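**Q** Let me see the structure of the following:
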Amino acid sequence: MKMFASTNRTSSLWRKIAIRFGFAIVFLGGGIYVFDEYVKWNLFPKRWGVVEEAAIFRSGQLSPTQIQRQVQKHNIDVIVSLMSPLPGDPAYEAEKNAAEEHGIERHEYPLLGNGTGDIKQYAAAIAKIHESVQADKIVLVHCAAGTQRTGGVVASYRILVQGKSVDQAVQEMKQYGFRQRKNPDLLPYMNEHMSELTALLIERDVIDYSPNPLPVLDIEL
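**A** Next up, the predicted model:
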């Protein structure tokens, strides 16, 4: 009888430990989620990166606190947004206000969230980046997360304007969170529209000629 009582007490003890451990995991997970969603990007600029030192920067949509801080810290002259307008959104309105307050040019070239969309928007965004750099203006290019749309545009700029290899361009995309398995549409889209994008950039005097052969991004990378 004593043995059964001891076994029951042991089982009860382990149940209590398991329950407390479960609560701890839930609490910790909830804390991490809250930090990631609501705290981190107020403390740090979302996926901030340097494309060209003191010339081109990239990021996700910056919080109201960070947009003020970063445009002043890096002397941003031009903002290239790859997002659709979001009237009433705090971060969107803060960016517009910061641009107006600091005399920053702001241009919108909306793309879909996976980085696809109208290839003419790609061409226009790349042309604006190139034009700004040529005029010694410091550019910030961004989308919501700083991964898909920004990754596609910056990679296209690297390949077609700067002449970087497709491997370098895709590796840079990965550094900012791009994963082919999570977004299987972007690299095929870029390959399918490479010829048209090249022609549009020639038409806009961004590049002088089409590379031969046309670059092909390896979707297995």
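**Q** make it CA atoms for all contacts and neighbour counts henceforth
**A** OK.
**Q** just the helices in the protein please.
**A** 2-34, 40-43, 64-73, 90-102, 119-134, 149-156, 166-175, 186-192, 194-203 (DSSP state H).
**Q** What residue, apart from its backbone neighbours, is nearest the residue nearest the centre of the chain spatially?
**A** Among the residues of the chain, the one closest to the centroid is Gly146, at 0.9 Å (CA atoms, centre = their mean). With sequence-adjacent residues excluded and distances taken as CA to CA, 6 or more residues apart in numbering, Gly146 is closest to Gly60, at 3.7 Å.
**Q** Any figure for the gap between the one you found and Val51?
**A** 14 Å (CA to CA, to the nearest Å).
**Q** thinking again about what came up before, give me the number of residues near the residue nearest to Gly146?
**A** With neighbours defined by other CA atoms under 10 Å, the count for Gly60 comes to 24.
**Q** Pretty sure it sits against Leu140.
**A** No. Look at Gly60 against Leu140 with CA atoms under 8 Å: they stay out of range, at 10.1 Å.
**Q** measure Trp14 to His193 for me?
**A** 60 Å.
**Q** Comparing the two, which shows the higher neighbour count?
**A** His193 (15 against 12).
**Q** Can you name the residues that contact Val139?
**A** Ala55, Ile56, Phe57, Ile76, Asp77, Val78, Ile79, Val80, Ile129, Ser132, Val133 (CA atoms under 8 Å, 6 or more residues apart in numbering).
**Q** mind giving me TSV with those residues and columns for distance to Ile207 and neighbour count?
**A** Output for those, formatted as TSV (distance: CA to CA, whole Å; neighbours: other CA atoms under 10 Å):
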residue	distance to Ile207	neighbour count
Ala55	19	20
Ile56	18	23
Phe57	21	20
Ile76	24	22
Asp77	23	20
Val78	21	23
Ile79	22	26
Val80	19	23
Ile129	13	26
Ser132	15	18
Val133	14	17
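**Q** One more, please, to line up against the first structure:
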Amino acid sequence: MKTTDKDVATEPAVQQPLSRKLLKLALILCACIATGVLIWEELLEDRVVAKRFGVVEPGKIYRSGQISSYLIEPVLSENKIEKVIALNGSDLQKPYLKTEVETAKKLHIDHQVLYLIGDGTGDVEDYAEAVAEIMRCEKAGKPVLVHCAAGAQRTGGVIAAYRMLVQKKTPEEAYQELLQYDWNPHKDQALIDYLNQNLTRLSSLLEEKIEWYEPPATIPVIGK
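**A** Just a heads-up that it's a prediction; the model follows:
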């Protein structure tokens, strides 16, 4: 069958609207996905998921970021937490941390606030107190939750110090655990430098605070 000029001319007219419809559909789909992600991250996630919640030692030691007002009571209750160590003391007047303090009081949970800096650095005395308190809680059989704002830097640093100095885990094991909780080696090197500069002093402070603490034979070096 012979194709006429009229037939050829009409084919693009059929195809062009279809391609435009597909493009519009793709744009609408992308917009819906982006909106859904935004709604999840900004409005729903903190109501459903406890930020970076993790188990350090089952039934004994837990870690997290700042848990929202919607979840703090069930998380503390369900995990039978008896002690909370908040490393983000500079956030004490923010709603979530204020609610946490009030909830701990309501549940008769001991609550301690320490003041480390967002990049995981800070006063080594506060680091030592955090690690020492974890040791005290573990010895007393009191489940403890350690947290900061994001649950990656300050919390990661304290848990890494605990792993290496108290549990005698290898630096590589401690480093891998940092990565599991979204610590970024390309952006957050200050934490590694801080730990390596202060682990010796931290170990000495633990000897002063905890009579049963046994320092490692060699002070570990992490991330090298």
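**Q** TM-score of the superposition?
**A** Between these two chains, after superposing, the TM-score reads 0.89 (TM-score structural alignment, normalised by the length of the first structure); 219 aligned residues with a CA RMSD of 2.0 Å.
**Q** Comparing the helices of the first structure, which comes out most buried?
**A** Of all the helices of the first structure, helix 149-156 carries the top mean neighbour count, a mean of 26, counting by mean count of other CA atoms under 10 Å.
**Q** Show me what that helix is packed against.
**A** Helix 149-156 of the first structure sits against helix 119-134, strand 139-142, helix 166-175, with contacts defined as 3 or more CA pairs under 8 Å, 6 or more residues apart in numbering; DSSP states H and E.
**Q** Columns distance to Arg9 of the first structure on top of these, output as a markdown table?
**A** As requested, these are exported to a markdown table (distance: least, CA to CA, whole Å):
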| stretch | distance to Arg9 of the first structure |
| --- | --- |
| helix 119-134 | 67 |
| strand 139-142 | 59 |
| helix 166-175 | 52 |
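**Q** Just tell me which of the ones you listed ends up closest to Gln72 of the first structure.
**A** In terms of CA to CA, the element of those nearest to Gln72 of the first structure is strand 139-142, at 11.8 Å.
**Q** give me the stretch of the second structure that the closest one matches.
**A** With TM-score structural alignment applied, strand 139-142 of the first structure matches the range 144-147 in the second structure.
**Q** quick one, what contacts the nearest residue to Val55 of the second structure once chain neighbours are set aside?
**A** Leaving aside its sequence neighbours, Val55 of the second structure sits nearest to Tyr62 (CA to CA, 6+ apart; 4.6 Å). Shown in contact with Tyr62 of the second structure (CA under 8 Å, 6+ apart): Phe53, Gly54, Val55, Val56, Pro143, Val144, Leu145, Val146.
**Q** Could you double-check that the residue nearest to the centre of the first structure sits in contact with Gln61?
**A** Yes. Between Gly146 of the first structure and Gln61 there is a contact at 7.1 Å, judged by CA under 8 Å.
**Q** any residues in contact with both of those two?
**A** Contacts common to Gly146 of the first structure and Gln61, judged by CA under 8 Å, 6+ apart, are Lys46.
**Q** that older thread, of all the contacts of Tyr62 of the second structure, which two lie farthest apart?
**A** Maximum pairwise distance in those, criterion CA to CA, is 14.2 Å, between Phe53 and Pro143.
**Q** residue in the first structure matching Gly89 of the second structure?
**A** Aligned partner of Gly89 of the second structure by TM-score structural alignment: Ser84.
**Q** Spit out the contact partners of that match.
**A** So, once contact is read as CA under 8 Å, 6+ apart, Ser84 of the first structure ends up touching Glu108, Tyr109, Pro110, Leu111.
**Q** Repeat the analysis, applying 6 Å as the threshold.
**A** Pro110 (CA atoms under 6 Å, 6 or more residues apart in numbering).
**Q** corresponding residue for Pro74 of the second structure in the first structure?
**A** Aligned partner of Pro74 of the second structure by TM-score structural alignment: Arg69.
**Q** and the gap between its match and Asp167 of the first structure?
**A** Per CA to CA, Arg69 of the first structure is found 33 Å from Asp167 of the first structure.
**Q** now Ser11 of the first structure
**A** Ser11 of the first structure is 57 Å from Asp167 of the first structure, by CA to CA.
**Q** and the gap between the residue lying closest to Gln66 of the second structure once chain neighbours are set aside and Arg136 of the second structure?
**A** Leaving aside its sequence neighbours, Gln66 of the second structure sits nearest to Ala149 (CA to CA, 6+ apart; 4.6 Å). Relative to Arg136 of the second structure, Ala149 of the second structure is positioned 23 Å away (criterion: CA to CA).
**Q** just Val56 of the second structure next, same as before
**A** Shown here: Val56 of the second structure relative to Arg136 of the second structure, a distance of 15 Å by CA to CA.
**Q** With Gln189 of the second structure instead?
**A** 30 Å.
**Q** cool, and Arg20 of the second structure?
**A** 67 Å.
**Q** Quick one: map His186 of the second structure onto the first structure.
**A** In the first structure, His186 of the second structure lands on Arg181 (TM-score structural alignment).
**Q** Also Ala161 of the second structure?
**A** So Ala161 of the second structure corresponds to Ser156, using TM-score structural alignment.
**Q** related to what we said a few turns ago, which residues touch the aligned partner of the residue nearest to Gly146 of the first structure in the second structure?
**A** Under the alignment defined by TM-score structural alignment, Gly60 of the first structure corresponds to Gly65 in the second structure. Gly65 of the second structure sits next to Lys51, Arg52, His147, Cys148, Ala149, Ala150, Gly151 when contact means CA under 6 Å, 6+ apart.
**Q** What residue in the first structure is paired with the second one?
**A** Under the alignment defined by TM-score structural alignment, Arg52 of the second structure corresponds to Arg47 in the first structure.
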